[in-house]
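Engineer: sharing a sequence plus its predicted fold:
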Amino acid sequence: MNKSELRKLIRQQRRSLSKAQRHNASRGLLRQLRSTPEYLAAKRVAVYLTNDGEIDTQWLIQDLQQRCKEIYLPVLHPLRKGHLTFIRYQKNTVMSRNRFGISEPSFRHNKALSARFIRLICLPLVAFDERGNRLGMGGGFYDRTLAFTHKKGHLPLLVGCAYDFQRISILPAESWDIPLKLIATDTSLYRLLNVSTTG
């Protein structure tokens, strides 16, 4: 099965879940993340708003708000084509729809922050394997934005968020693909590398 066929299959599986299944999975994702010292210690956390049947982040966002973390959302960069930037998300944040119809903080009304200054970034995905390879929607936005993480040093912890059924035995990896260090699902936690717990 090629990447296109795999995307189609798993996206259909995600969208076929019932409301109750989505709700339970969202709570499960939060339980897995709260079991990690990296999540508890991080002061700045980037998370996506759920779209296209992705595992729901609503409980995660509520938990981050209760813990008084700084929450950031990905935004299509208006000047750097194919890249993302991150804008802080608060109750009064002015939102708009991007060209994909996804809600994001308005670039005009908010200050952007580079991914380099965020401690933990939660990424959506279509499929993953236990080596940390991630299959996204095919646009390459996260791979281009996070290309700097190929170099060693103090980096954001990249956490894939998914349903456990999105796990594939082996995914083909390209040289530009950004591997994940941690994958949290509704039922499991996959740790790929030893990472620092300082936030």
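Structural biologist: That came through fine. Numbers count the residues shown, from 1 in each chain.

Engineer: can we go C-alpha only for contacts and neighbour counts from here?
Structural biologist: Fine.

Engineer: for this structure, what spans make up the strands?
Structural biologist: 44-46, 70-76, 84-88, 95-97, 103-105, 112-113, 120-124, 127-128, 134-135, 157-162, 182-185, 189-191 (DSSP state E).

Engineer: ok, second structure coming up, stack it against the first:
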Amino acid sequence: MTPQLVTPRQKIRQQIRLQRQQLLPEQQRHASLQLLKQVQQCEQFIARQHIALYLTNDGEISTQPIIDWLWQSGKSVYLPVLHPFSKGHLLFLHYTPSTPMRKNRYQILEPTLDVRAVKPVNELDIICTPLVAFDNSGQRLGMGGGYYDRTLSQWHQHKQGPYPLGLAHDCQYVEQLPSEQWDVPLPKIITPSKIHCW
């Protein structure tokens, strides 16, 4: 059996995931509160009503302070759910403090599937995407499943649909990522120290 070659994308993915996993709980807490301050100044969050987020996993910066603030502001929050029939695709379900939750096949919490809570993607205002790394042109490196690239394909091709926005720790920035033609660059990525725009 021949050993698998590690691609540059896989190497970056491993390095950045390790960096963010090594952040101490206090650093994580501080970063998530600084991220909230940046989000509260972001025009998209102020002006829009239907916002898709995700629950934190694998050392990602915590989205919980943002979710709490959006609820307090009377905005609607949605979470991704792995599509049960369409492999590699996501559904977005309305999320409230009382939403029943379950773990998906990646061991990430998601709302229990209820068709009454599904929001069509084209009716969302913003989709906040998780990412492993990002670069100086808004390229995003995800976990490799392509879920968000598929979800944002209409934005990528026609600038239609919900506004895509990345959330990340400052340590997830790299100068230049190797990209593929299916990658969807983001117009805005928010970190604890800055709102990056392209």
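Structural biologist: That came through, no problem. Treat the numbers as computed from the prediction; the structure is a model and nothing was measured.

Engineer: TM between them?
Structural biologist: The TM-score (TM-score structural alignment, normalised by the length of the second structure) is 0.93; 192 aligned residues with a Cα RMSD of 1.3 Å.

Engineer: coming back round to it: export the strands of the first structure as JSON lines, with columns for distance to Leu171 of the first structure.
Structural biologist: JSON lines is the format used below for the strands of the first structure (distance: least, Cα to Cα, whole Å):
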{"stretch": "strand 44-46", "distance to Leu171 of the first structure": "25"}
{"stretch": "strand 70-76", "distance to Leu171 of the first structure": "25"}
{"stretch": "strand 84-88", "distance to Leu171 of the first structure": "24"}
{"stretch": "strand 95-97", "distance to Leu171 of the first structure": "31"}
{"stretch": "strand 103-105", "distance to Leu171 of the first structure": "29"}
{"stretch": "strand 112-113", "distance to Leu171 of the first structure": "31"}
{"stretch": "strand 120-124", "distance to Leu171 of the first structure": "16"}
{"stretch": "strand 127-128", "distance to Leu171 of the first structure": "7"}
{"stretch": "strand 134-135", "distance to Leu171 of the first structure": "8"}
{"stretch": "strand 157-162", "distance to Leu171 of the first structure": "14"}
{"stretch": "strand 182-185", "distance to Leu171 of the first structure": "15"}
{"stretch": "strand 189-191", "distance to Leu171 of the first structure": "15"}
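
Engineer: in a markdown table: these, plus mean neighbour count.
Structural biologist: Below are the strands of the first structure laid out as a markdown table (neighbours: other Cα atoms under 10 Å):
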| stretch | mean neighbour count |
| --- | --- |
| strand 44-46 | 23 |
| strand 70-76 | 22 |
| strand 84-88 | 22 |
| strand 95-97 | 14 |
| strand 103-105 | 21 |
| strand 112-113 | 18 |
| strand 120-124 | 22 |
| strand 127-128 | 26 |
| strand 134-135 | 24 |
| strand 157-162 | 25 |
| strand 182-185 | 24 |
| strand 189-191 | 18 |
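
Engineer: wait, which of those strands is closest to Ile10 of the first structure?
Structural biologist: Closest to Ile10 of the first structure of these is strand 127-128 (Cα to Cα; 7.5 Å).

Engineer: in the second structure, what stretch matches the closest one?
Structural biologist: Using TM-score structural alignment, strand 127-128 of the first structure corresponds to residues 133-134 of the second structure.

Engineer: tally of neighbours for the aligned partner of Leu64 of the first structure in the second structure?
Structural biologist: Leu64 of the first structure maps onto Leu70 in the second structure, with residues paired by TM-score structural alignment. By other Cα atoms under 10 Å, 19 other residues sit near Leu70 of the second structure.

Engineer: repeat for Ile178 of the first structure
Structural biologist: With other Cα under 10 Å as criterion, Ile178 of the first structure counts 22.

Engineer: same question, Gly132 of the first structure
Structural biologist: That count, for Gly132 of the first structure with other Cα under 10 Å as the rule, works out to 23.

Engineer: ok, it - contacts?
Structural biologist: Under the criterion of Cα atoms under 8 Å, 6 or more residues apart in numbering, the neighbours of Gly132 of the first structure are Pro179, Leu180, Lys181, Leu182, Ile183, Leu192.

Engineer: and the furthest pair within those residues?
Structural biologist: The widest separation within those (Cα to Cα) is 10.4 Å, between Pro179 and Ile183.

Engineer: what does stretch 145-154 of the second structure correspond to over in the first structure?
Structural biologist: Against the first structure, stretch 145-154 of the second structure falls on residues 139-148 (TM-score structural alignment).

Engineer: likewise for stretch 92-109 of the second structure?
Structural biologist: Using TM-score structural alignment, stretch 92-109 of the second structure pairs with 86-103 in the first structure.

Engineer: map Leu55 of the second structure across to the first structure for me.
Structural biologist: By TM-score structural alignment, Leu55 of the second structure lines up with Leu49.

Engineer: ok, its match - contacts?
Structural biologist: Asp56, Thr57, Gln58, Leu73, Ser103, Glu104.

Engineer: any chance of these in JSON lines, with distance to Leu33 of the first structure too?
Structural biologist: Output for the contacts of Leu49 of the first structure, formatted as JSON lines (distance: Cα to Cα, whole Å):
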{"residue": "Asp56", "distance to Leu33 of the first structure": "13"}
{"residue": "Thr57", "distance to Leu33 of the first structure": "11"}
{"residue": "Gln58", "distance to Leu33 of the first structure": "13"}
{"residue": "Leu73", "distance to Leu33 of the first structure": "18"}
{"residue": "Ser103", "distance to Leu33 of the first structure": "24"}
{"residue": "Glu104", "distance to Leu33 of the first structure": "23"}
